[in-house]
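*Asks:* Provided below for reference: sequence and predicted model.
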Amino acid sequence: MAKPPAPKSADTGERIAKVLAHAGVASRREAERMIEDGRVSLNGKVLTTPAVKVGPGDDVRVDGKPIAEKPPTRLWRHHKPDGLVTTHADPQGRETVFQALPKDMGRVISIGRLDLTSEGLLLLTNDGELARVLELPSTGWTRRYRVRAYGDITEEAIQKLKNGITVEGVKYGPIEVVVDRRTGSNTWLNVGLKEGKNREVRKVLSAVGLTVNRLLRTAYGPFQLGALEKGKTEEIRRSVLREQLGKLYPLDADGYPLKDGGKAADNTGRAVSRPAKPRPAKPHSTKPRGSNPGKRPDNKARKPDAHHRRKP
């Protein structure tokens, strides 16, 4: 991208971390860390703070390479097996979820995480801003799990979790727990929660005397694991994605985010005007002919006589 002819006002454009997130470089939080590490430059100047805005034509680079133009928002369902970490690079050298993904997906990030021994539905996207929105508890989407745990749970403990619980100084919101069945010394549970804090299911169940030995996420909001095979990835159709996101994260027909009440975002994430929709033609009047003053009354359609018929 070419450099702009003149500096822009600090009141225009989008925050740099948001631009990087929209471009699929990283989540907004990770983008801020990249800026702090001196990996991001704007118009040739290395940034030291995320409190910078970007406008059209600005040259944004990460590790010296220009960021790609913003692609349409995409979302995938992935059935994560246990034994993989949900990170792009693991300091301990363990295999990651992203190493096993199809190469033609490009760079994607996860919406939330599943720890090493957890399995099930993991949502992946190329839009870091969408990931941020869907991770927020205020979004109201429920994460559902099938849990096998050693021990038994009482109705008192279930009610305690339903009202919210504090564990080691961390307050957790209401958690829905339904006992499915008991097999020997294990109990199978269906668990639903809206926050998704770090290792939340394991910690809250441990606080009421249960030890989780298998954890499978079956749903994240409206998106279900279903019959997706372990290790497989499937893209969610654009029409389904638009329908399920609705006003939470509106997309246009091409999959680009809509901002500011129905405006499409350009490659920097700024809102741009959308073409005006053509006005529908006015319906024909149902008023009988001859009802207007000055018009010759004629309530019957005139039939062409033989004199006016065209000869074959």
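*Replies:* Arrived safely, thanks for sending.
*Asks:* okay, CA-based contacts and neighbour counts for the rest of this
*Replies:* Fine.
*Asks:* in what helix or strand does Ser41 lie?
*Replies:* Per DSSP states H and E: Ser41 is located in strand 40-42.
*Asks:* show me the contacts for Lys203.
*Replies:* Val167 (Cα atoms under 8 Å, 6 or more residues apart in numbering).
*Asks:* tell me which element it falls in.
*Replies:* helix 200-207.
*Asks:* after that helix comes which helix or strand?
*Replies:* Helix 200-207 is succeeded, C-terminally, by strand 211-220 (DSSP H and E).
*Asks:* Summarise which helices and strands that following strand is packed against.
*Replies:* strand 119-125, strand 143-150, helix 200-207 (3 or more Cα pairs under 8 Å, 6 or more residues apart in numbering; DSSP states H and E).
*Asks:* Now it: buried residues?
*Replies:* Thr211, Val212, Arg214, Leu215, Leu216, Arg217, Thr218, Ala219, Tyr220 (16 or more other Cα atoms under 10 Å).
*Asks:* which among those gets closest to Val133?
*Replies:* Taking Cα to Cα as the measure, Val133 lies nearest Tyr220 of these, at 13.1 Å.
*Asks:* any idea what the residue nearest to Leu136 when sequence neighbours are not counted is structurally, helix, strand or coil?
*Replies:* Ranked by Cα to Cα, 6 or more residues apart in numbering and with sequence neighbours excluded, the top spatial neighbour of Leu136 is Glu195, at 7.3 Å. Following DSSP: H, G, I helix; E, B strand; the rest coil, Glu195 is assigned to coil.
*Asks:* re earlier: now the helix holding Lys203 and strand 211-220, what's the angle there?
*Replies:* Interaxial angle of helix 200-207 relative to strand 211-220 (axes from the mean of the first three to the mean of the last three Cα atoms, to 10 degrees): 140 degrees.
*Asks:* structure B:
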Amino acid sequence: MAEPIRLAKRVAALAQCSRREAELFIEGGWVRVDGVVVEEPQSRVAEQQNVVIDPHAVAEDAQPVTLLLHKPVGMGYDEAQRLLTPANHAAEAGTSGGASPRILKRHFAKLAPMLDMPAQASGLAVYSQDFRIVRKLTEDALLIEQELVVEVSGTIRDGGMALLANGLAYRGWRLPPAKVSWQSETRLRFAIKGMDPALVPWMCEEVGLRPLSMKRLRLGRVPLAGLPLGQWRYLPADARF
């Protein structure tokens, strides 16, 4: 019986293509071995195994992706990253930017967590492989507006809204102006720039309110927009932070 050979070599022979093209077919998720997608060109296959190349296969490098996650309460950014699996992918019907990318194993590797928020908060979390997104969210971190909703209890002190908007100092540092408004009797909306979201609960306490929960709804022009808790979707190609 012949020794198993590299899958890339088998695919190159089947497709009558170069070894590099065969590797791209495999890495792109276009090749099945005995009915199962295999994405590792170095995998070895026996002569009797059935190798099938998708008729729509294209030999091109996979583009880097950015994933948007609805982070649950109680999970830090690193811990929440474990939710980025194919099983937790949310349906993307109705989103802009064309068809969603095909889910590949490589989409979950080398993801950089961007614009951290407290473990006690829920809402929009961003993880990216795209150096352009990573650079944007790193270099312009202080310029990107974050929209948060905070559930509170208690009674706000006199002049409290003005203090929240442009009057508090944290450890001698004057906080940047914020847009603050009531969404209901127990819910405050914050739109902030240039500060850590972790300061928002402290801001509430400074004006006599007890923060009960916090949720990030938007980063720049990218919204949470109905993403189910604990699930993720791809950042649309035409989306801009």
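*Replies:* Yep, it's here. Note that the structure is predicted; figures quoted are calculated from it, not measured.
*Asks:* sorry, back to before: any chance of a markdown table for the helices and strands packed on strand 211-220 of structure 1, columns distance to Arg74 of structure 1?
*Replies:* As requested, those are exported to a markdown table (distance: least, Cα to Cα, whole Å):
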| stretch | distance to Arg74 of structure 1 |
| --- | --- |
| strand 119-125 | 6 |
| strand 143-150 | 20 |
| helix 200-207 | 27 |
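*Asks:* of all these, which lies closest to Gln159 of structure 1?
*Replies:* helix 200-207 (12.5 Å).
*Asks:* Mean deviation, the closest one versus structure 2?
*Replies:* Here the mean offset of helix 200-207 of structure 1 against structure 2 after fitting is 1.4 Å, by mean Cα distance after the TM-score superposition for structure 1.
*Asks:* What span of structure 2 is that helix aligned with?
*Replies:* Alignment of helix 200-207 of structure 1 against structure 2: residues 199-206, by TM-score structural alignment.
*Asks:* Which positions in that stretch come out as buried?
*Replies:* Val200, Pro201, Met203, Cys204, Glu206.
*Asks:* need the residues you listed in JSON lines with distance to Ile133 of structure 2, can you?
*Replies:* Converted to JSON lines, the buried residues of stretch 199-206 of structure 2 look like this (distance: Cα to Cα, whole Å):
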{"residue": "Val200", "distance to Ile133 of structure 2": "25"}
{"residue": "Pro201", "distance to Ile133 of structure 2": "28"}
{"residue": "Met203", "distance to Ile133 of structure 2": "30"}
{"residue": "Cys204", "distance to Ile133 of structure 2": "32"}
{"residue": "Glu206", "distance to Ile133 of structure 2": "35"}
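*Asks:* for the helix or strand harbouring Glu234 of structure 1, packing partners?
*Replies:* Element membership for Glu234 of structure 1 (DSSP H and E) is strand 233-235. Here strand 233-235 of structure 1 touches strand 75-80, going by 3+ Cα pairs under 8 Å, 6+ apart.
*Asks:* average distance between the helix or strand following the strand it packs on and structure 2?
*Replies:* From strand 75-80 of structure 1 onward toward the C-terminus, using DSSP H and E, the following helix or strand is strand 109-111. Superposed on structure 2, strand 109-111 of structure 1 shows a mean distance of 1.6 Å to its aligned residues (mean Cα distance after the TM-score superposition for structure 1).
*Asks:* Kindly name the residues of structure 2 that line up with strand 109-111 of structure 1.
*Replies:* Going by TM-score structural alignment, strand 109-111 of structure 1 lines up with residues 112-114 of structure 2.
*Asks:* Show residues contacting the matching stretch.
*Replies:* Tyr77, Asp78, Ala125, Val126, Tyr127, Ser128, Gln129, Val134, Leu137, Thr138.
*Asks:* Apply the buried test to the residues you listed and list what passes.
*Replies:* Here, 16+ other Cα under 10 Å leaves Tyr77, Ala125, Val126, Tyr127, Ser128, Gln129, Val134, Leu137 buried among those.
*Asks:* what residue of structure 1 takes the place of the first one?
*Replies:* Right, the one you point to is Tyr77 of structure 2. Per TM-score structural alignment, Tyr77 of structure 2 is aligned with Thr86.
*Asks:* wait, isn't that match in contact with Val97?
*Replies:* Yes. At 5.5 Å, Thr86 of structure 1 and Val97 qualify as touching, with contact defined as Cα atoms under 8 Å.
*Asks:* ok so, going back, of all the helices and strands packed on strand 211-220 of structure 1, which one is nearest Pro102 of structure 1?
*Replies:* Nearest to Pro102 of structure 1, of those and by Cα to Cα, is strand 119-125 at 12.2 Å.
*Asks:* after superposition, how close is that closest one to structure 2?
*Replies:* Counting by mean Cα distance after the TM-score superposition for structure 1, strand 119-125 of structure 1 comes out at 0.8 Å.
*Asks:* Next one: Gln120 of structure 2 relative to Ala165 of structure 2, how far apart?
*Replies:* 23 Å (Cα to Cα, to the nearest Å).
*Asks:* More neighbours: which of those two?
*Replies:* When Gln120 of structure 2 and Ala165 are compared for neighbours, Ala165 comes out ahead with 19 against 15, by other Cα atoms under 10 Å.
*Asks:* Show me what the more buried one aligns to in structure 1.
*Replies:* Match for Ala165 of structure 2 (TM-score structural alignment): Lys162.
*Asks:* how near is that match to Pro222 of structure 1?
*Replies:* 21 Å.
*Asks:* for Glu168 of structure 1, same thing?
*Replies:* For Glu168 of structure 1, the distance to Pro222 of structure 1 equals 31 Å [Cα to Cα].
*Asks:* Those two: which is more packed in?
*Replies:* A count of neighbours by other Cα under 10 Å puts Pro222 above the other of Glu168 of structure 1 and Pro222, at 10 against 7.
*Asks:* which residue lines up with that one in structure 2?
*Replies:* Pro222 of structure 1 maps onto Arg221 in structure 2, by TM-score structural alignment.
*Asks:* Just give the nearest non-adjacent residue to its match, would you?
*Replies:* Phe241 (5.0 Å).
*Asks:* The one you found reaches Arg218, doesn't it?
*Replies:* No. Phe241 of structure 2 is not in contact with Arg218 according to Cα under 8 Å; the separation is 9.4 Å.
*Asks:* ok, and what's touching the helix or strand where Gln159 of structure 1 lies?
*Replies:* According to DSSP H and E, Gln159 of structure 1 maps onto helix 155-162. With Cα under 8 Å, 6+ apart as the test, helix 155-162 of structure 1 has contacts from Pro174, Ile175, Glu176, Val177, Val178, Val204, Val208.
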